[in-house]
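Undergrad: from the sequence below, what's the structure:
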Amino acid sequence: MAVVRVRQHVNPLSERYQAPVETPAWETLFANPQQPLHIDIGCGKGVFALHMAQLQPEWNFLGLEIRRPVVESAQKRQQESGLSNLHFMYCNVNISLRALLESWGDPNPLQQVSIQFPDPWFKKRHQKRRVLQPELVATLAEFLPSGGRVVVQSDVEAVAIDMCDRIAENPHFLRSSSDWLPTSPFPAQTDRERVTLEQGLPVHRAIFTRS
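TA: From the prediction side, this is the model:
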C-alpha cells in the first residue's frame, strides 16, 4: 500500500483553498448543538480537541484544519471515540469561518477559540499567509460574546507576538496579562506542546477576552 505524504505546510492563499466550505446542519453533528462551543483553529490531527471533548462533555468542540488528509484522520479518531460533542472540518478559516458561524443561527454558541502552534511562515514575504489576519480577528470579535476568549500558543516567540499584536489591534479584545502565561489554561495538550515541553523549551501563551 502506498504511503500518502501529508504536506506540513500549505499556502492558504493558493487558488485551491479559496472555495468556501459547505455549511452543515449542526444538529446532525452535535448531540446538543447549543452547548458552549470551542473552536480549535488549525487543529491538526485533532488530539487536543479529542481530549478536550472527553474531559469537558458539557462543551462542544469543533476542529478546523486546512489540510484535508489530516482532517480525514481526525474524523476517523472522532468516529472511533463515539463522542457526540466533537466534530472536525476541512476548511480555510479565513474564507469560511464567518459563514460557518452565521449558519449556527441565534443564539450563537461560540464561547472560546484556540489558535495553537500555527505555521510560522518566517519569511517576511510569506507572513500574509499566517492564519491570524485582521479580518479573522474581526470575525471572532463579532461572534464571541462578552467574556468569550481567544487563546493563542506558540513555541516561536515572534509568531506569538505577532498573534497578540493582531488581536490587540482590535478594540474589542483585552489581554489578560502583559506577560506570557506560565501554564496552559487547558487540561489537554497538542502534540506540539507536549514535545516542546518535554524538550524543556518555552511555550508562549496569551488569553484575550472579548470586552
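Undergrad: CA only for contacts and neighbour counts going forward, please
TA: Fine.
Undergrad: please, where are all the strands along the chain?
TA: With strands called from DSSP state E, the chain shows them at 37-41, 60-65, 86-90, 110-116, 149-154, 173-175, 204-210.
Undergrad: one more, for comparison:
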Amino acid sequence: MRLRHITGSEDFVADSPYVVHRSERYRGVWNRELFPKPQPIHLEIGMGKGQFITQLAVLHPERNYVGIERYDTVLMKALRKRESAEAAGCRLENLRYLSLDARLLPEHFAENEVSKLYLNFSDPWPKARQANRRLTSQVFLDCYTKFLRKDGTLEFKTDNTGLFDYSLESIPAAGWTLLAVSRDLHRDPVLNEGNVMTEYEEKFSARGNPICKLIAAPPK
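TA: A predicted model of the protein is given here:
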C-alpha cells in the first residue's frame, strides 16, 4: 500500500525538539546528552504511529525509549500522539525519536548502548528476492549485534505467519538464541502478561487473527 504524503510533515519533524537530528553526534553518549537520567535504552524499529512506545514510556519511567521511523508522514502522527499524551498529564522525558533507516543504526548507537529492541508488525517483504529487507534477516540481525548489549533481547510480534516462520529459522541461523515463542500471544498467560498492543495489533486481533511473538538473545 502506498503511503499517503502529508504536506508539511517534513517541516513538522524537523522542528520537533523530541526528534534527534544529526544523531551520529550522540553515538555512545545518548544517556548523558539526550535523556535526563542514565537508564537502559530500548528501541522500537518501525514504530508506526507510536502507540506502543508511547505507552511503554509512560508505564516505565525507569527506562529510556527511542522510536525509529523512517517516514516523516508517519513520524508526525507519533509526535501528535505524544502531544495528546502530554496534554493528558503524561510525562515523556524518557522518549525520543529518530527518522532513520534501520541499516544505519550502528552509526548512531555504540556497542552495548541498547538493552532491548522491539520489532512490531514489520513489513513481511514476501518475495524471495526481498528477504534481506526483512527486519529479522541475517543482514539486520548482524546489524543489531553492533549496538545491542550481550545480555539484551529482541522482541518481535507479527500476525504474518510466513514472516514468523521465516524468523524462527533466520534468528537461530544467525547465532541468536530463541528464549520464548508463542503463535497465539493473547492466549499465552505468560507472554501476554503486561502486553502493550500496537495499533496494528488491535486491528488484527479484532479480526480474529492470532498474534505471534518471540523473544531472542544475541550471540554472546
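Undergrad: report the TM-score for the pair.
TA: For this chain pair, the superposition-based TM-score is 0.78 by TM-score structural alignment, normalised by the length of structure 1; 188 aligned residues with a CA RMSD of 2.5 Å.
Undergrad: what's the local residue count around the closest residue in space to residue 98 of structure 1 that isn't next to it in sequence?
TA: The shortest distance from residue 98 of structure 1 to any non-neighbouring residue, by CA to CA, 6 or more residues apart in numbering, is to residue 139 (6.3 Å). Counted by other CA atoms under 10 Å, the residues lying close to residue 139 of structure 1 total 14.
Undergrad: residue 195 of structure 2 too?
TA: Residue 195 of structure 2 - counted by other CA under 10 Å - has 12 other residues nearby.
Undergrad: still on that earlier bit, the strands of structure 1: which one's closest to residue 76 of structure 1?
TA: In terms of CA to CA, the element of the strands of structure 1 nearest to residue 76 of structure 1 is strand 86-90, at 9.6 Å.
Undergrad: contacts only, for residue 67 of structure 1.
TA: 6, 7, 10, 44, 90 (CA atoms under 8 Å, 6 or more residues apart in numbering).
Undergrad: remind me, longest helix of structure 2?
TA: Longest helix in structure 2 by number of residues (criterion: DSSP state H): helix 72-87.
Undergrad: need the residue closest to the centroid of structure 2.
TA: Structure 2 has residue 44 as the residue nearest its centroid, 1.6 Å off, counting by CA atoms, centre = their mean.
Undergrad: alignment lookup: that residue to structure 1.
TA: In structure 1, residue 44 of structure 2 lines up with residue 40, judged by TM-score structural alignment.
Undergrad: that match: what's it in contact with?
TA: Shown in contact with residue 40 of structure 1 (CA under 8 Å, 6+ apart): 49, 61, 62, 63, 64, 113, 114, 115, 116.
Undergrad: aligned partner of the last one in structure 2?
TA: Alignment of residue 116 of structure 1 against structure 2 is given by TM-score structural alignment, with residue 120 as its counterpart.
Undergrad: so how many other residues sit close to the closest residue to that match other than its chain neighbours?
TA: Distances taken as CA to CA, 6+ apart put residue 157 closest to residue 120 of structure 2, at 4.9 Å, once the chain neighbours are dropped. Around residue 157 of structure 2 there are 22 other residues, counting by other CA under 10 Å.
Undergrad: doesn't residue 121 make contact with residue 157 of structure 2?
TA: Yes - between residue 157 of structure 2 and residue 121 there is a contact under CA atoms under 8 Å: 5.8 Å.
Undergrad: ok, back up a step: any chance of the contacts of residue 67 of structure 1 in a markdown table, plus neighbour count and distance to residue 122 of structure 1?
TA: Shown next, in a markdown table, are the contacts of residue 67 of structure 1 (neighbours: other CA atoms under 10 Å; distance: CA to CA, whole Å):
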| residue | neighbour count | distance to residue 122 of structure 1 |
| --- | --- | --- |
| 6 | 11 | 20 |
| 7 | 9 | 17 |
| 10 | 13 | 14 |
| 44 | 28 | 19 |
| 90 | 20 | 24 |
